[in-house]
Structures are given as structure tokens and as C-alpha cells.
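K.L.:
Mind looking at a prediction? Sequence and model below.
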Amino acid sequence: MQKSRPILAWETLLDLDADTPGARSSLRDRVERALRRAIDEGRLEPGSALPPSRALAETLGVSRWVVTEAYGQLVAEGVLDARTGSATRVSLGPGTALPRPPAPGPSPSSDAAPPIRYDLRPGIPDLRATPRSRWAAALRNALASLPDHDLAAAHPRGYAPARDAVAAYLSRSRRADPDAARVTITHGATDGMDLLTRELHRRGHRTILVEDPSWPRLRAVAESNGLRPVPVPVDEDGVDTDVLAALSAQTGARAALVTPAHQFPFGAALSPGRREQVIRWARAHRALIIEDDYDAEFRYDRRPIPALQRLAPDHVALIGSLSKSVSPALGLGWMLLPTTISPPISASPPSLVDQAALAHFLTRGDFERHLRTARSRFRHRRARLLDAIRRDLPGLDVTGIAAGMHLVLALPTGTRAAALTSGGAELGLGLTALQRYVTATPRRESLVLGYGNLDDALIEEAVARLALLIRNAAE
């Protein structure tokens, strides 16, 4: 088991020569101010453990007394925190206790929240099935094969082999119309949305049409970049394109965020007629459609429908990632942009080694082998979950096509989803209310049940506990 370790600040550079020109200061004052600057600038984070006075004195070439006096002054001001037998640390603020490693021994006290044993939260892949060995092999290959000159070269829109590999994958898997020159490697869908909405704001956009309900993170990113989200209702055929066109006319919105392959969270695929309608809208108004392709690889009753981007590559930006298909821990994704938008440049692109590993992972077929195994596992898991719901929760409606890693369960009249989520925690159930994703359109009280990270051995027990919870809430 990994042990907790303090945050160490021993390697933080302290500049003793950064005082105001012409000022005469003692060494003690200069060390004090250097420490204060490092804390104010965030180079020494709250809770960071500082070196012992002797070690810092040797590093700075000053006497130990100088460092001890500087530490003492900052402790007196509450900037640092010193305790007998423990390292001097940057204070966490008034009234905030310093972090402590968990004490060994018995399990947490009874008033602590129980851990999630039955993970029914949406948006989480099967973390137990993360292809660690294949990804480790891809990383080793990347480190061994990267040319020396690439290690110091700039790759503002992504490492070229990674962009080529993503373009080829999107062509064969999503039937997209790809051009590696229009691919940008990102940290994930959120990062791609951030880059894209910044560019839209720069071009004068101030509103964006979004599905209601929808994943809140991407809405929030757009709003933080100055684009006001305008909610558009969805139904069993996906986003309502008639309402979308009407709201576009009312608000002047010329950008829309949609999930055509598998609407989140209702799980509908955008119908053929509406796919044509939304493309006609984009062409007529020179608008941009942002296609969030978050889990399109997982369709169980037929082949996944092609990406919307294929129908109008000049009007659709396709964003995707490995977060839902492999693991969010990898922190990798991509954008395929129209020719009308120059790929925005990230201030902090993904690691070059990670991008080279992504290229290896895709070109060697490891990603698609992982997907084939995951599709089979999720198909059977979904079937078992539905069987358990029919047996223990008969009469409750389930929404969503045979795809993805979640479904929506409508609750009995009078049952509040929010009460179930809090009550479920006491039973070890990880539950999410549909209302979390709704912005404007009233919806029936429902739960969004994810099964991506649900242990197969616990499916029936999870549903039995959920049924008990719902029955108790109705009494």
C-alpha cells in the first residue's frame, strides 16, 4: 500500500538577489522576503514541508542562525507553521489543520461515509480493465524510438505521428473525413472544448446552443470562456433541431454542442432526419457544430453510426478522448477541426512521450483490441443490469439505446432522486440524479445509472440494494 508522504519544498529555488535595487538588507531579511515571495507566487504551496534550517542554510550559503530567524518571523506571522517533532510547513490558513497521513489500524469511524462498493456513477470506464501492460509497452516504445531532435522540438498542435495516427483511426473507426493537418492533440475533451471556445469567443461568438440535459463540464468551460449556454431540449430522437434553429434565430447563436452518436444522458442516437436538419442549419448560417464523440465506440446492437463530421467537414469540429474508452488518467484526446478554423495552440500541450505512446497505441492496434474486449464486456454487463432491474424494479422505465456505459431509470411518482443519492451512499451505492445534468427543461425524477465501473459480481446485489432504497423511500 502506498504511504502518504509530505509535500516537500526542498528543491524550490529562492532568489536572494531579487530585492528592490538599491535597497540594503540583512541576509535574514533577504531570506525572509525570498521565502515570502515563493509562497505568494505559489511556488511553495500550502502544506509544503520546508527543509530543516541547517539544510537550507547550506544550500543558500548562509549561517543557520539566518534561516532560523527568518523561519521564526514567518511562524510568528502565521505564514509558516512549526510543530515540535514535525517539519516547518507553509500554513494552510487560519483555522485549517495541517494534513496528516491516515492513522494505521482499525477502519474509519462509524460517522465517516462508507466507501462506494456498488459503483453506478456514469462517465467512468472499467478501471479494473485499464490496459496497463499495453500502455506501458507503448510508453517504453515511445522513449526508445523518439528521435533525439524531437525531444527539444516544438509541437504546437501535437506530435505529427500522433496526429497521423488519430486521423487514420477516425477514418476507419468513425468514418470521419480526416486530415492530419486539422488534428490537434489535447489533454481530453474538456481541454479541447476550452481551446475551441476561446477561439470562438475571439471570433465574436457570445452564445452557444447546448443539449438539455447534457454533461455539465463542457457547458461550464464554454461559459467560463464567455459563451452563454442556451439549452435546447432533447427527446427520443436526440436534440430537437426545430427548437435549435428557432433559438439560433432568437439569440444569434452560431455554434452548437451536440452528442449525435449517443446523447448524454438520455442515450438517444440523433435520428437521420435530424442529422440532415442540423447540417442544413450549420450550412445556412455558417455555424459550427461541436460533436462530442465521448463514447461512440460502444454500440452493442449494431455498428456505431458514422460521425456527423463526415457529412459536413467544413462545419463540424469533432472532439474525442481516451477518458471514457480507456481511462481519464491518461489525459489524452484530440480535436478534428474544419478548415475554416485554424487549430488553436495550447499553452501546455500533452507530454511528447505520451503523444508518441498514443501513436504507438493506435498504430499497433492495441486501442482497437482493447475496445473489442470492452464492447463484449459492457454488452453482457448491460444485459445483466437490465435483467436485474426487470426482476427487482418491475414497471420502471429504462431509457437509452444499447450503447455506451449508462442508462436512465425513471423513478416511481413521488420519489426524489436527490434523496436516493444521499441514502444510497449509506448502502455503498454510488448514484447520480438526472437533475444534475438538467438546466431548463423539466424532467421526470430519474437516476442516471452507470455500469462502466460496476463489478460484474456485484450487479444483482447492487440492484437489490437500489430496489430496497426505492421501496423504503416510497413508504
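P.N.:
Cool, the structure landed. Not measured: the values here are computed from a predicted model.
K.L.:
all contacts plus neighbour counts: C-alpha atoms, from now on.
P.N.:
Fine.
K.L.:
Check the secondary structure at the residue nearest to Asn225 when sequence neighbours are not counted for me.
P.N.:
Once flanking residues are discounted, Asn225 sits nearest to Arg198: 5.7 Å by CA to CA, 6 or more residues apart in numbering. Secondary structure, DSSP: H, G, I helix; E, B strand; the rest coil: Arg198 is helix.
K.L.:
try Leu469
P.N.:
helix.
K.L.:
which residues touch it?
P.N.:
Applying CA atoms under 8 Å, 6 or more residues apart in numbering, we find Leu469 in contact with Leu420, Gly423, Gly424.
K.L.:
any idea how far stretch 316-335 is from the chain center?
P.N.:
In terms of CA atoms, centre = their mean, to the nearest Å, the centre of stretch 316-335 is set 9 Å apart from its chain centre.
K.L.:
Let's see the distance spanning it from one end to the other.
P.N.:
Length of stretch 316-335, first residue to last, CA to CA, to the nearest Å: 10 Å.
K.L.:
Against that first model, consider the following:
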Amino acid sequence: MASGQTNPRHRTDPRLAWDTVLDLGADDAPLVARLERAVRDAVHAGRVPAGAALPPSRALAETLGVSRWVVTEVYGQLVAEGFCEARVGSGTRIASGAAAGHGALRPASPTSAHPSSARPARLTAGGPAGRARLDLAPGVPDLRHVPRTAWLRAMRDGLADAPDATLGAPDPAGHPGTREAVAAYLARARSTRAGADDVLVTHGATDGMARLARALRAAGHRALLVEDPSWGRLRDVARDAGLVPVPVAVDAGGVDVDALAAAAARTGARAALVTPAHQFPTGVALAPERRDALVSWARGVDGLVVEDDYDAEFRYDRRPVAALQGHDPGRVALLGSLSKTVSPAFALGWAVLPPRWRERLGPQAGGAAPSTVDQLALTRFLSDGGYERHLRAARGRFRRRRAALLDALAAALPGLAVSGLAAGLHVVLGLPDGVPAAAVVRAAAARDVAVADLRRYRVTAAPQHADVRGEALVVGYGNLADARLDEAVAGLAAAIRSART
């Protein structure tokens, strides 16, 4: 090489992150999740600067002693989220805003004082700089239609009418008026059976799960039965609290309750985390006979069912199914939030608790109530009907968008199976034989299309049930601009063709 030229493979460039130590840990999480967490940790800790180039996938796989697929899967996901950038000729680099903004897309470690604050940060990094222009990623509502005016009015009116005493130290369980408003809304909209005393106001579903997991651990629980696949954030906070996630297969009828009971008998688990109304990511509802069987199991083992009411308000072919909590308020704890219905930026939610768990989830469980001013706004938003007006408008918008998405997928990708109820904010798209989802995610990201690999939501590498085997994408439409829908689907179709070749 001529003098003055630089060997591109030489590792002295400070913008290269090839020699950064990545600690995969020794927990039971899949290698993909552990490596993804390690990369994020390195960025958040400042050991890898923004703009730094990550090692080629083959080199990093050899260094860590893992398969190349693990590395490419992680790189593809980080690129899809905007945490990293993939450029032809320059490899994969940490995005310029990762440490300050993009890094919030998926926190590396949910061990902060308020774990719930991490979840909204992850989802709201989706401002124009943080999310792909063509957003087919799941888990985010339409950020263009956040009811700002209605919320500001609710906050102003709630604060103006609040007695002076209300502005003192907040009640750890939440403002009494807010708990009453939440209980009343859930009774009429979700058919729950609970009073204000049963409601705990939280920073969101993640906060509620973290507090409940700590209370379960303190009560002697050591394991938590979880759906496989499922939303990973709640599993993560349960694991951080000391509960070992025990995967249970999901099929067309929701979580397999017979398999759940067998796993419970094998591990001693007496608590289960489920999504009965609309399972994520498969998009199915828990079959009626399984709802009965699940509650019967909890009664038989003196256990607890934790119901994550994930996007349950959005059902387009019929009224949403009632919450499982109303089936047995003594055995089911219900978690809900504004994250999927309004915006994760509000960081507000609730937990409806069985009587025996109410006291255990107080301050001793490491929780703190949200701002009283925010609670006053939520109270007014619920009691004045603003929330339900917003939901009605959102249902109509998402119903139309889902139908348009299905039409566009059928035209651009004929023959590919699309599954999931007419509900929620996502569908599952099966891929042709021989086309890996991870490759599609990377190819889509290069086209500024964000989409998720279903595999990233799995607890085990190969779920037992055929309904969730194979390569598939989770395609969200919550935050997709209607005017860009055809363009997004065209980009996704091009990515699939590219991955196939």
C-alpha cells in the first residue's frame, strides 16, 4: 500500500467500535436479546460513540463465539429502529443521535427507579428524527393524531378546579378522583368489576408490571409463566425483579392453558402474564373455554393471572371482548395504559388489583405515583368523555387504514398469508419459503421502511406450536401516514424480493 494511504481494516480509527467489550451476560435470555442489550449498554455508557462503526457481522460472530445469524439479526433490528445506520461501503454504524435520543428506542436495561419511563421513551423516539419515514413497526399509535387540544383543556380545567389540598404530597396509590374515573371508565368500556380502592395509578403498563413483579417476588414467587411469543418489555422487568420467565406456547386459540398448567406443575410457577383480548404479536384472542380454564387454574393453585390489556380497545369487526378481570377480580390483575391508545409520551396507566395485592403494591414495592397535575388531566379526560371520543375517532381511522393495508399487501405480495384479528395496530405477514425475516428487515431499513421480525418476540428459539413457526414479519400500521401506505408496502415488497434473491 502506498505511503499515506490507510488500511481500511486497521483498527486504530477511534470511530471504529471493533474492540469494544460486549458483555452478553449469563442469563437465560436468547442470544439475540443479550447481544442487542450489550450493544445498547455500550452506547448508553459512552463506550461506543455515535457514528462509530460496528464490526462486520462475521468478525463479531467469531469474536463472541456465536452464529453470524445472531449478529445480523441484531444489526438488522437496530437499523430498523434507527439506533444504527447501514450504509453501502461503510458497514453498520451507531446513529448520530443514538446516545441522546435513538438510544431510547429500546432501553438496554430496565433498572431505573421508574422502569415505566423507559417504555414511553422507546416509543416516542419516533419523532421525525427517530423513526423511519415509512413506519410499519408495531406498538405505536398514530402520533399525528394525539389529542393535544383536548388534553391541554383537561389539564387546565382539572388544575383550575383542584382544591389547594390536592396539590400537596401525592397519594402513592394515585389521586382518589383519578382512581374513581379509571374504575368508572373500565367498568363501562372493559366490563371490569372494581372500585376506586382497587385501582393503582401508574406510569404505564411497564411500571405496573415492575411493581407487581417485585411484590410477587417478595411473596415468594420465583417464576412467571409468559406467552411465547410475546411483548418482551414486560418479561424483561419481571426478570429484573427476580422472576424467571417460563415460556408457554401460543396457537390460534391464544395461550395453550393445558401447556401452561403443565409448565406450572413442572416449575412451581403460580403467576401468569397473558394478553387475552389481543395477543401480541400473533393477533389472536383467547378462546372462551380457555378464559374459563385459565381462571380455574389460578384458583386451583392459589395463583394470579396478570392481564396485559394490550391495545384491547381497538376491535374493528365487533365490540372489544370484556377484560378477563371481570371474570374473577380476586385472581386477575389488569394492566392498562395510554401508550397504545393515545401516546406513550403521557406515561400514564393503571393497575386493577385483587384485594390481597393492593397493599403489597404500595410504596414498599418501589413505586411512586405520576405527577398529580397529570392525574388531574387524566381524571378530566376520562370523566368528560374526551378519551372515549378520541378512541371512537381512532377506531375509525385504524379500521380504514387496516383495510387499505390488506388491499395493498394483497396487490403487491399476492399469495403471502396475513393473519391476526381485525383488531389492534398490527398484522402478521408470512414470508415465502427460504426468505429470512432478518434479511427483509435489513433490506427494508435500507429503503427507509421500518418493520419487525416476529422472531424477536419469541422467548425460545423455536416455539413448539406450528402457528408461530417459520419466518414472518410483524407489520404495524398505527403510526403509518395514510398518504404513504402504498409507498411503504411497495418498499416492503421490494425488500422481500431483494431478500429472496
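P.N.:
Thanks, I have it. Remember, predicted model here, so these are calculated numbers, not experimental data.
K.L.:
What's the local residue count around the residue nearest to Asn225 of structure 1?
P.N.:
19 (other CA atoms under 10 Å).
K.L.:
how close does whichever residue in structure 2 pairs up with it sit to Leu60 of structure 2?
P.N.:
Under the alignment (TM-score structural alignment), Arg198 of structure 1 maps onto Arg214 of structure 2. For Arg214 of structure 2, the distance to Leu60 of structure 2 (CA to CA) stands at 36 Å.
K.L.:
next one: Ala241 of structure 2
P.N.:
Separation of Ala241 of structure 2 from Leu60 of structure 2 (CA to CA): 31 Å.
K.L.:
So which bits of the longest strand belonging to structure 1 are buried?
P.N.:
Longest strand in structure 1 by number of residues, with DSSP state E as the criterion: strand 228-235. Buried positions in strand 228-235 of structure 1, judged by neighbour count with 16 or more other CA atoms under 10 Å: Arg228, Pro229, Val230, Pro231, Val232, Pro233, Val234.
K.L.:
ranges for the helices of the stretch 1-150 of structure 1?
P.N.:
Here the stretch 1-150 of structure 1 has its helices, by DSSP state H, counting those that start in this stretch, at 27-40, 53-60, 64-76, 132-145.
K.L.:
How about the alignment partner in structure 2 of Ser171 of structure 1, nearest residue that isn't a chain neighbour?
P.N.:
Mapped onto structure 2 by TM-score structural alignment, Ser171 of structure 1 lines up with Ala187. Leaving aside its sequence neighbours, Ala187 of structure 2 sits nearest to Arg193 (CA to CA, 6+ apart; 6.3 Å).
K.L.:
Kindly report the same for Ala474 of structure 1.
P.N.:
Thr415 (6.4 Å).
K.L.:
Identify the residues contacting the one you found.
P.N.:
Counting by CA under 8 Å, 6+ apart, Thr415 of structure 1 makes contact with Glu445, Ile470, Ala473, Ala474.
K.L.:
Ok, Leu425 of structure 2 next?
P.N.:
Pro138, Gly139, Val140, Pro141, Asp311, Phe314, Phe398, Gly476, Tyr477, Gly478.
K.L.:
What ranges does the stretch 251-400 of structure 1 have for its helices?
P.N.:
Secondary structure of the stretch 251-400 of structure 1, counting by DSSP H, counting those that start in this stretch: helices at 272-285, 352-363, 366-392.
K.L.:
Make JSON lines out of these and add distance to Ile459 of structure 1 and mean neighbour count.
P.N.:
Shown next, in JSON lines, are those (distance: least, CA to CA, whole Å; neighbours: other CA atoms under 10 Å):
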{"stretch": "helix 272-285", "distance to Ile459 of structure 1": "34", "mean neighbour count": "16"}
{"stretch": "helix 352-363", "distance to Ile459 of structure 1": "31", "mean neighbour count": "22"}
{"stretch": "helix 366-392", "distance to Ile459 of structure 1": "6", "mean neighbour count": "17"}
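K.L.:
contacting residues around the residue sitting nearest the centre point of structure 2?
P.N.:
Centroid-nearest residue in structure 2: Trp231, 5.0 Å away (criterion: CA atoms, centre = their mean). By CA under 8 Å, 6+ apart, the contact list for Trp231 of structure 2 reads Phe280, Pro281, Tyr457.
K.L.:
ok, those vs Pro344 of structure 2, which is closest?
P.N.:
Phe280 (17.2 Å; CA to CA).
K.L.:
right, and the closest one touches Ser230 too?
P.N.:
Yes: using CA atoms under 8 Å, Phe280 of structure 2 is in contact with Ser230, at 5.4 Å.
K.L.:
the more surrounded of the two?
P.N.:
Neighbour totals were compared for Phe280 of structure 2 and Ser230, and Phe280 leads with 31 against 24 (other CA under 10 Å).
K.L.:
Give the full set of residues in contact with Ile124 of structure 1.
P.N.:
Lys324, Met405, Gly450, Gly452, Asn453.
K.L.:
ok, and the closest non-adjacent residue to Arg28 of structure 1?
P.N.:
Val66 (4.9 Å).
K.L.:
so who does that neighbour touch?
P.N.:
Here Val66 of structure 1 is in contact with Leu27, Arg28, Val31, Ala57 (CA under 8 Å, 6+ apart).
K.L.:
When you filter these down to buried only, what's left?
P.N.:
Of the contacts of Val66 of structure 1, these count as buried by 16+ other CA under 10 Å: Arg28, Val31, Ala57.
K.L.:
Which one of those residues is nearest to Leu80 of structure 1?
P.N.:
For the buried ones among the contacts of Val66 of structure 1, the minimum distance to Leu80 of structure 1 (CA to CA) is 13.8 Å, reached by Val31.
K.L.:
from memory the closest one sits against Thr68, does it?
P.N.:
No: using CA under 8 Å, Val31 of structure 1 makes no contact with Thr68, being 10.1 Å away.
K.L.:
still on that earlier bit, run a quick neighbour tally on the match of Ser171 of structure 1.
P.N.:
Neighbours around Ala187 of structure 2, by other CA under 10 Å: 17.
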